[in-house]
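S.K.: okay, predicted coordinates and the sequence, questions at the end:
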Amino acid sequence: MFPEHDTVDVFIGIDVGKTDHHAVAIDRTGKKLLDKPLPQDEAKLRALINKVTGHGRILVVVDQPATIGALPLAVARDMGVMVGYLPGLAMRRIADLHPGEAKTDARDAAIIADAARTMPHTLRSIVLADEQAAQLSMLCGFDDDLAKQATATSNRIRGLLTQIHPALERTIGKHLDHPVMPALLEKYPGPAELRRAGQKRVATFMRKYAPRGGNAWAADIFEALDQQSVTVAGTDAAGLVLRQLATQLAQLRTSREEVFEQVEKLVADHPLCDLLMSMPAVGVRTAARIITEVTGKHFETAGHLASYAGLTPVTWRSGTSIRGDHPSRKGNKVLKRALFLSAFAALKDPVSRAYYDRKRAEKKKHNQALIALARRRCDVLFAMLRDGTFYTTPTTPEAPIATAA
């Protein structure tokens, strides 16, 4: 049940848009009080809420709580109005229950308002993000974009090297995550340039970035160069592209480091930092994602949080032919990925490793065991956030994975 739903007198459903929204307001009996388009403008939003203020307590519900829906929620909060959101998938399913097949902003806004009035269980509570969480959300999203671009650029470099000199790719590719390799390709972007520079000069250059491995890696590179004597068509053009890609990769990684410094500072300043990072394998980026995706939202139980994160199994049963539990494909994918990767990193923790090994002994595959571990850790996370307590390690082998004490 949506908190304090019984005290609401007016339900405003807003179908948000980039430049224009559409709002429908109805009272508790279902009577339509307002139905109008409005621009993405603070003054107009305030005027709309003021227009129905005399009818009682108001609940504003949107279908997108972030990006284009952020301003309506911020205005409502500033005016002391309750806010919530209706997930897009739930809205589409509810829309199928209404007559008509039209897809208009007015119809969608009316569906949101009516769902808020009659189906409070479909709504999600929102405590609008504070400044720290808002900044973290933007920075983490940008960091995700940078990570994707860096991965794509690395793959493009590997692809080009494989095309023109496979042996060289096998040597450089396995160390491409080290800063020395992009710097090397930026200065000597092809087999011909490397040969002209010579092993001694290349080793000297590489030692600036990799003092310990520079000499050995330079020897491996020239050993790889000796394995191919022919020049593949397009090698010269590939050199031009490789130099640009190497520069781009180095810039992307520098940008990620700068963003990470800001994320680290914001997480360190957040009240939940010490609590979240007391849990094994919860680092800065995982803590940041928990802050942006979990805090400020209301979850009745640990199961609700796990469902929101997409960590609850889905049972498929139909007669005797289809039986089994399968991973959910729904939920918050950003949070699910963060918790999954955190669970993978937690395999170094003895308690988490013991739980993972127990699931493997039950004939579960690697990913299934990791999802089970992520779900178990999600339960602990819920208890920690609910009680405001730090993670404590079990003292006996048979104890649960962890307790919040």
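M.R.: Sure, I can see it.
S.K.: could you use CA atoms for every contact and neighbour count after this?
M.R.: Will do.
S.K.: OK, contacts around residue 349?
M.R.: By C-alpha atoms under 8 Å, 6 or more residues apart in numbering, the contact set of residue 349 is residue 280.
S.K.: again with the one 5 residues further on
M.R.: With contacts taken as C-alpha under 8 Å, 6+ apart, residue 354 has no neighbouring residues.
S.K.: name the residues of the helix or strand where it lies that are buried.
M.R.: If you go by DSSP states H and E, residue 354 is part of helix 350-361. By 16 or more other C-alpha atoms under 10 Å, the buried positions in helix 350-361 come out as 351-353, 355-357, 359-360.
S.K.: ok, stretch 129-141 next?
M.R.: Of the residues in stretch 129-141, 129, 133, 135-137, 139-140 count as buried by neighbour count, 16+ other C-alpha under 10 Å.
S.K.: any idea which of the buried residues of helix 350-361 is the one closest to residue 312?
M.R.: Proximity of the buried residues of helix 350-361 to residue 312 was ranked by C-alpha to C-alpha; the top entry is residue 359 with 15.6 Å.
S.K.: neighbours of the nearest residue to the closest one once chain neighbours are set aside, how many?
M.R.: Counting by C-alpha to C-alpha, 6 or more residues apart in numbering, residue 359 lies nearest to residue 369, which is 5.4 Å off, once chain neighbours are set aside. When neighbours are defined as other C-alpha atoms under 10 Å, residue 369 has 22 of them.
S.K.: try this one side by side with the last:
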Amino acid sequence: MVNQDHLEVYGGIDTHADTHHVAAIDATGRRLADVQVPATAAGYQAALRFLRSWPGLVKVGIECTGSYGAGVSRAMQVADIAVSEVNRPNRFDRRIRGKSDPFDAYSAAEAVLSGRASAAPKGGDGLVESLRVLRTSRSSALTARTATINQIKGMLITAPEELRSRYRGLSNTKLIAALAASRPTPAPVTAAEATAYSLRLLARRWQALTEQIEDLSGHLQRLLEDHAPDLMSVFGCGRDTVAQLLITAGDNPDRLRSEAAFAALAGACPIPASSGKTNRHRLNRAGDRQANSALYHIVLVRLRYDQQTRNYATRRIAEGKTKMEIIRCLKRYLVRQLYPLIVQTLQPRRQTTAA
């Protein structure tokens, strides 16, 4: 009989919208037990009681800590239980052994035991979470506004000539204002009346979305100016790029081991692409693509307006570097410059939260 007081145990949680499956294994990988709990506050406490029934609990691996597993992950961290973020189970294993909630939960525990899952989950209770929520809402509003103006223009193309001639040649701003101020019949019957009525509604939708975008942009700007002034003052950095880089880093930057780790996370680390007599590196197509896009836009601004960056590009072109290779080098340099500022911005907030 094994003494549970001296038994090292690793937990795994497979998360879903309504239920979570919790499993435990020992240090040899032997399956101990598993249980299903609801995805509620009471279910999180049940999962805690289940895992704490083994005094030697070392760490818990949780899938989808940024979505379905966010609640249970926070509950574990509040209870001072070490948590690691687990990626999806290996597809080859799924083909061989099948898939089920217990299998995924045990796989999560095995990933923690083997060290394959070692990254700490992002914090979800600080500045970065506020930025993420606001930026997500703003991005969806931007997408909807673009779809709305495209729909307006498409509808005008097929509209009766009397409508097309009335709004022909107007800029987007004047077109929206004119359509929003129009007075079509309140009970449309003909195709022309229905088109005019729909165009006014779409124009007012565009105006409402623009108001939301401006409101959300103002809140993002205020938060960044208050909490990340050093980042905002870096040449080429703006509201959207700084917000995205902070979101990628997360509320707990200590999860990033080094500047090189952040470069890899943002897809800005050089990838060897040498063969034979060719010795070179290429752009990294892995990592967080939105963070990589933010770095790319900062580099473009610097290449256009910063003389020092333009001189660097001219020198590297003379050395035989391509434009994409120069941008890759500039991205990596940019990470080296921004990483200490990102840590400096977020670290005091973590210390304040912990206190």
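M.R.: It's in. Given the structure is predicted, the values throughout are model-derived calculations rather than measurements.
S.K.: thinking again about what came up before, now the buried residues of stretch 129-141 of the first structure as TSV including distance to residue 334 of the first structure and secondary structure?
M.R.: Output for those, formatted as TSV (distance: C-alpha to C-alpha, whole Å; DSSP: H, G, I helix; E, B strand; the rest coil):
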residue	distance to residue 334 of the first structure	secondary structure
129	17	coil
133	15	helix
135	16	helix
136	14	helix
137	11	helix
139	14	helix
140	10	helix
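S.K.: next, count neighbours for the nearest residue to residue 325 of the first structure once chain neighbours are set aside.
M.R.: Spatial nearest neighbour of residue 325 of the first structure, excluding adjacent residues (C-alpha to C-alpha, 6+ apart): residue 315 at 4.3 Å. Around residue 315 of the first structure sit 12 other residues, with neighbours defined as other C-alpha under 10 Å.
S.K.: what about residue 315 of the first structure, distance to residue 142 of the first structure?
M.R.: The gap separating residue 315 of the first structure from residue 142 of the first structure is 36 Å, by C-alpha to C-alpha, to the nearest Å.
S.K.: next one: residue 34 of the first structure
M.R.: Counting by C-alpha to C-alpha, the separation of residue 34 of the first structure from residue 142 of the first structure is 38 Å.
S.K.: helix/strand/coil for residue 33 of the second structure?
M.R.: Classification of residue 33 of the second structure by DSSP: H, G, I helix; E, B strand; the rest coil places it in strand.
S.K.: count of residues packed around it?
M.R.: Number of residues near residue 33 of the second structure (other C-alpha under 10 Å) recorded here: 14.
S.K.: ok, now residue 113 of the first structure?
M.R.: Residues lying near residue 113 of the first structure (other C-alpha under 10 Å) number 30.
S.K.: and if you look at residue 295 of the first structure?
M.R.: By the criterion of other C-alpha under 10 Å, residue 295 of the first structure has 17 neighbours.
S.K.: and the buried residues of stretch 129-141 of the first structure, which is closest to residue 165 of the first structure?
M.R.: residue 140 (36.7 Å).
S.K.: could you work out the end-to-end span of stretch 24-33 of the second structure for me?
M.R.: This stretch, stretch 24-33 of the second structure, spans 6 Å end to end (C-alpha to C-alpha).
S.K.: quick one: what's aligned to residue 241 of the second structure in the first structure?
M.R.: Matched across to the first structure, residue 241 of the second structure falls on residue 286, judged by TM-score structural alignment.
S.K.: please identify which helix or strand holds that match.
M.R.: Secondary-structure assignment from DSSP H and E places residue 286 of the first structure in helix 284-293.
S.K.: for that helix, what is the distance to the chain centroid?
M.R.: Here helix 284-293 of the first structure shows a centroid-to-chain-centroid distance of 9 Å under the convention C-alpha atoms, centre = their mean, to the nearest Å.
S.K.: and the residue nearest in space to the middle of the first structure, what does it touch?
M.R.: In the first structure, the residue lying closest to the centroid (C-alpha atoms, centre = their mean) is residue 334, at 2.5 Å. Contacts for residue 334 of the first structure were tallied using C-alpha under 8 Å, 6+ apart; they are 289, 293.
S.K.: quick one: map residue 341 of the second structure onto the first structure.
M.R.: Using TM-score structural alignment, residue 341 of the second structure sits opposite residue 384 in the first structure.
S.K.: in this structure its match contacts residue 392, no?
M.R.: No - assessed by C-alpha atoms under 8 Å, residue 384 of the first structure is found out of contact with residue 392, at 9.9 Å.
S.K.: which parts of the stretch 151-300 of the first structure are helices?
M.R.: For the stretch 151-300 of the first structure, applying DSSP state H, counting those that start in this stretch gives helices covering 166-173, 180-187, 191-197, 199-209, 214-225, 235-269, 273-277, 284-293.
S.K.: can you redo those helices as JSON lines with mean neighbour count and distance to residue 160 of the first structure?
M.R.: As requested, these are exported to JSON lines (neighbours: other C-alpha atoms under 10 Å; distance: least, C-alpha to C-alpha, whole Å):
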{"stretch": "helix 166-173", "mean neighbour count": "20", "distance to residue 160 of the first structure": "8"}
{"stretch": "helix 180-187", "mean neighbour count": "21", "distance to residue 160 of the first structure": "12"}
{"stretch": "helix 191-197", "mean neighbour count": "15", "distance to residue 160 of the first structure": "12"}
{"stretch": "helix 199-209", "mean neighbour count": "17", "distance to residue 160 of the first structure": "21"}
{"stretch": "helix 214-225", "mean neighbour count": "18", "distance to residue 160 of the first structure": "15"}
{"stretch": "helix 235-269", "mean neighbour count": "18", "distance to residue 160 of the first structure": "7"}
{"stretch": "helix 273-277", "mean neighbour count": "19", "distance to residue 160 of the first structure": "41"}
{"stretch": "helix 284-293", "mean neighbour count": "22", "distance to residue 160 of the first structure": "32"}
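S.K.: which stretch among these comes nearest residue 98 of the first structure?
M.R.: Once the helices of the stretch 151-300 of the first structure are compared by C-alpha to C-alpha, helix 284-293 is nearest, at 31.3 Å.
S.K.: pull out the buried residues from the very next helix or strand once past the closest one.
M.R.: Downstream of helix 284-293 of the first structure, the first helix or strand assigned by DSSP H and E is helix 302-308. Neighbour counts over helix 302-308 of the first structure (16+ other C-alpha under 10 Å) mark 302-303, 305-308 as buried.
S.K.: read off where helix 302-308 of the first structure ends up in the second structure.
M.R.: Here helix 302-308 of the first structure aligns to the second structure at residues 259-265, judged by TM-score structural alignment.
S.K.: now the matching stretch on the first structure. Mean distance?
M.R.: With mean C-alpha distance after the TM-score superposition for the first structure, stretch 259-265 of the second structure departs from the first structure by a mean of 1.9 Å once superposed.
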